[in-house]
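Trainee: Next comes the sequence, and after it the predicted model I'd like to discuss.
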Amino acid sequence: MMELLIADISKEVLLNKAEEEIVKASFIVKKLRKRQYLMQFGEVFRHLFFVEKGMLRAYLKGEKDVEHVIQFAPEGSWIPDSFHQLEDLEALYNIDALEHSEVLYIDREIYQKLLAQVPKLEKYFRVAMQKRLYALHMRVINYLTHFAEDKYKMFVDFYPEIVQRVPQHMIASYLGIKPETLSRNRKKMATRKKEKEPVTESKVQKATLPAVQD
């Protein structure tokens, strides 16, 4: 367990065996059933979560209980997007599991001790949060400057693995468009893709074969 976390850290900093053990001892494993909450609106939240297996989402509810998806978090992701290190805050949204999942979580105080014990992790967490900030920045630009079809196309380009694992109405919520709009644009994209497909030899042969006579 925790192999994915260690591998993710290793992309930025190299840990020795002793440091790896310190990291592993600092996190607690939690298993979630599909649709089970990890955190709910209004709860005091003082933890940072790493998805070791499965898929989570963060979302809030607006008027008439309409859901607005803030973040999808597949394996190898941190959730939430930001982590207040100085004081306890009330959660502004819900986090639940879209699949049977396993997460690693660390308490804020343990997190501070971990950074003191393994200072090189400062770089790893800084880079991780910078990546999330960049993703959030690109999402805002996408939302403000593109039409629905382009929003979806960019989402597919950035997160191809999520598209196959998340219901379309949740993707529509994340993109800030209506589900029927997303469905209509997906059909347009599929039609254009089909029209651009090269004609294979088998198709040519099939088209040129003479009709069978009785």
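Mentor: The structure has been received and is ready for your questions.
Trainee: Please make it C-alpha for all contacts and neighbour counts, starting now.
Mentor: Will do.
Trainee: Please, where are all the strands along the protein?
Mentor: Under the criterion DSSP state E, the chain carries strands at the ranges 28-32, 37-39, 44-45, 47-53, 55-61, 67-74, 78-79, 89-90, 94-97, 101-107.
Trainee: Pick the most deeply packed of those.
Mentor: strand 78-79 (a mean of 24; mean count of other C-alpha atoms under 10 Å).
Trainee: so what secondary structure elements neighbour that strand?
Mentor: Where contact means 3 or more C-alpha pairs under 8 Å, 6 or more residues apart in numbering; DSSP states H and E, strand 78-79 is packed against strand 47-53.
Trainee: returning to what we had before: can I get the strands of the chain in CSV with distance to Asn185?
Mentor: CSV is the format used below for the strands of the chain (distance: least, C-alpha to C-alpha, whole Å):
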stretch, distance to Asn185
strand 28-32, 34
strand 37-39, 32
strand 44-45, 38
strand 47-53, 31
strand 55-61, 24
strand 67-74, 20
strand 78-79, 30
strand 89-90, 38
strand 94-97, 27
strand 101-107, 31
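Trainee: and of the ones you listed, who's closest to Met2?
Mentor: With C-alpha to C-alpha as the measure, strand 47-53 is the member of the strands of the chain nearest Met2 (6.9 Å).
Trainee: and the angle from that closest one to strand 28-32?
Mentor: Interaxial angle of strand 47-53 relative to strand 28-32 (axes from the mean of the first three to the mean of the last three C-alpha atoms, to 10 degrees): 60 degrees.
Trainee: what's the closest non-adjacent residue to Thr181?
Mentor: Residue nearest to Thr181 in three dimensions, not counting chain neighbours: Ala148, with 7.4 Å by C-alpha to C-alpha, 6 or more residues apart in numbering.
Trainee: give the contact list for the one you found.
Mentor: By C-alpha atoms under 8 Å, 6 or more residues apart in numbering, Ala148 lies in contact with Ile177, Thr181, Leu182, Asn185.
Trainee: another one to put next to it:
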Amino acid sequence: MFNLLYKNISRYIHLSEEEFSYFSAPFQLKNFKKKEVVLREGDYCLFEGFVLDGCFKIYYLNESGFEQTLYFAVEGWWITDVDSLINDVPSILNIEALMDSKVLMISKKDKEHLYETMPQIEKLFRIMNQQSSVALQRRILSLTGKTADKRYLEFLQKYPGLEQKLTQQQVASYLGITHEFLSKIRKRISLEK
């Protein structure tokens, strides 16, 4: 159960078997059914979750009431609302399981305890937060500076095989376009091949 988590954090820091055992002890396995909401807008986010299996969409409702997907979290990705978690403010995000999923959850309190007792964990989450910032910056630049066609191709590259598991509406929400426009993009790209 913890092998994937160990592989994930080993990209950033080295922990002995004993240290990893101490680190992983506060994580709890949670199962989520398809369409189950992990975090709802207005609630306080008090956790971080590491996805073992399945897929989640992290989204918000824009001023027009339309769903805007920030990202999908698949196996090996983390889920949380960083703003709510760090600043103790109500979440503006929603996190929903798109299929039956398994997540290792750690509470804010337990994570803070790990920071105090294992200095390398603070380094781990600092590096992961830096990587997350880079990914979000790239996402913003893509949304503001690239055509929908290029964003669609980037989506296919970033999430290989995921498109077959999602609805056209979910993919369109991530791309910031209508599902009708996504159909046109798909048709145009398939004709170019």
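Mentor: Happy to help now that I have it. Keep in mind that this is a model prediction, so the values were computed, not measured.
Trainee: TM-score for these two?
Mentor: Scored by TM-score structural alignment, normalised by the length of the second structure, the superposition of the two chains gives a TM-score of 0.92; 193 aligned residues with a C-alpha RMSD of 1.8 Å.
Trainee: closest to Arg139 of the first structure out of the strands of the first structure?
Mentor: Evaluated over the strands of the first structure, closeness to Arg139 of the first structure peaks at strand 67-74, with 10.2 Å, by C-alpha to C-alpha.
Trainee: Mean deviation, the closest one versus the second structure?
Mentor: Mean deviation of strand 67-74 of the first structure relative to the second structure after superposition (mean C-alpha distance after the TM-score superposition for the first structure): 1.0 Å.
Trainee: helices or strands up against that strand?
Mentor: Short answer (3+ C-alpha pairs under 8 Å, 6+ apart): strand 67-74 of the first structure packs on strand 47-53, strand 55-61, helix 168-175.
Trainee: could I get those as TSV with distance to Trp78 of the first structure?
Mentor: As requested, these are arranged in TSV below (distance: least, C-alpha to C-alpha, whole Å):
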stretch	distance to Trp78 of the first structure
strand 47-53	5
strand 55-61	10
helix 168-175	17
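Trainee: So which of those is nearest Phe41 of the first structure?
Mentor: strand 55-61 (7.8 Å).
Trainee: Next, the angle strand 28-32 makes with the closest one.
Mentor: 70 degrees.
Trainee: so how much does strand 55-61 of the first structure differ from the second structure once superposed?
Mentor: Counting by mean C-alpha distance after the TM-score superposition for the first structure, strand 55-61 of the first structure comes out at 1.1 Å.
Trainee: residues in the second structure aligned with that strand?
Mentor: Here strand 55-61 of the first structure aligns to the second structure at residues 55-61, judged by TM-score structural alignment.
Trainee: And stretch 132-149 of the first structure, by the same measure?
Mentor: Going by TM-score structural alignment, stretch 132-149 of the first structure lines up with residues 132-149 of the second structure.
Trainee: Tell me the buried residues in the matching stretch?
Mentor: Arg139, Ser142, Leu143, Ala148, Asp149 (16 or more other C-alpha atoms under 10 Å).
Trainee: any idea which of those is the one closest to Val89 of the second structure?
Mentor: The closest of those, once distances to Val89 of the second structure are taken by C-alpha to C-alpha, is Arg139, at 23.7 Å.
Trainee: Could you point out the longest helix of the first structure?
Mentor: helix 121-145 (DSSP state H).
Trainee: hmm, who's touching that one?
Mentor: Under C-alpha under 8 Å, 6+ apart, the answer for helix 121-145 of the first structure is Ile9, Glu12, Val13, Asp81, Ser82, Leu115, Lys151, Met154, Leu175, Gly176.
Trainee: Now do the contacts for the second one.
Mentor: Contact partners of Glu12 of the first structure, counting by C-alpha under 8 Å, 6+ apart, are Lys123, Tyr124, Val127.
Trainee: what's the distance between it and Ser173 of the first structure?
Mentor: 33 Å (C-alpha to C-alpha, to the nearest Å).
Trainee: Kindly report the same for the third one.
Mentor: Here Val13 of the first structure is placed at a distance of 36 Å from Ser173 of the first structure (C-alpha to C-alpha).
Trainee: what's the answer for the fourth one, then?
Mentor: The span separating Asp81 of the first structure from Ser173 of the first structure equals 17 Å under the rule C-alpha to C-alpha.
Trainee: what does the first one give?
Mentor: For Ile9 of the first structure, the distance to Ser173 of the first structure (C-alpha to C-alpha) stands at 31 Å.
Trainee: So for the most centrally placed residue in the second structure, what's the nearest residue that isn't a sequence neighbour?
Mentor: Using C-alpha atoms, centre = their mean, the residue of the second structure that lies closest to the mean C-alpha position is Ala73, 3.4 Å off. The shortest distance from Ala73 of the second structure to any non-neighbouring residue, by C-alpha to C-alpha, 6+ apart, is to Phe56 (5.1 Å).
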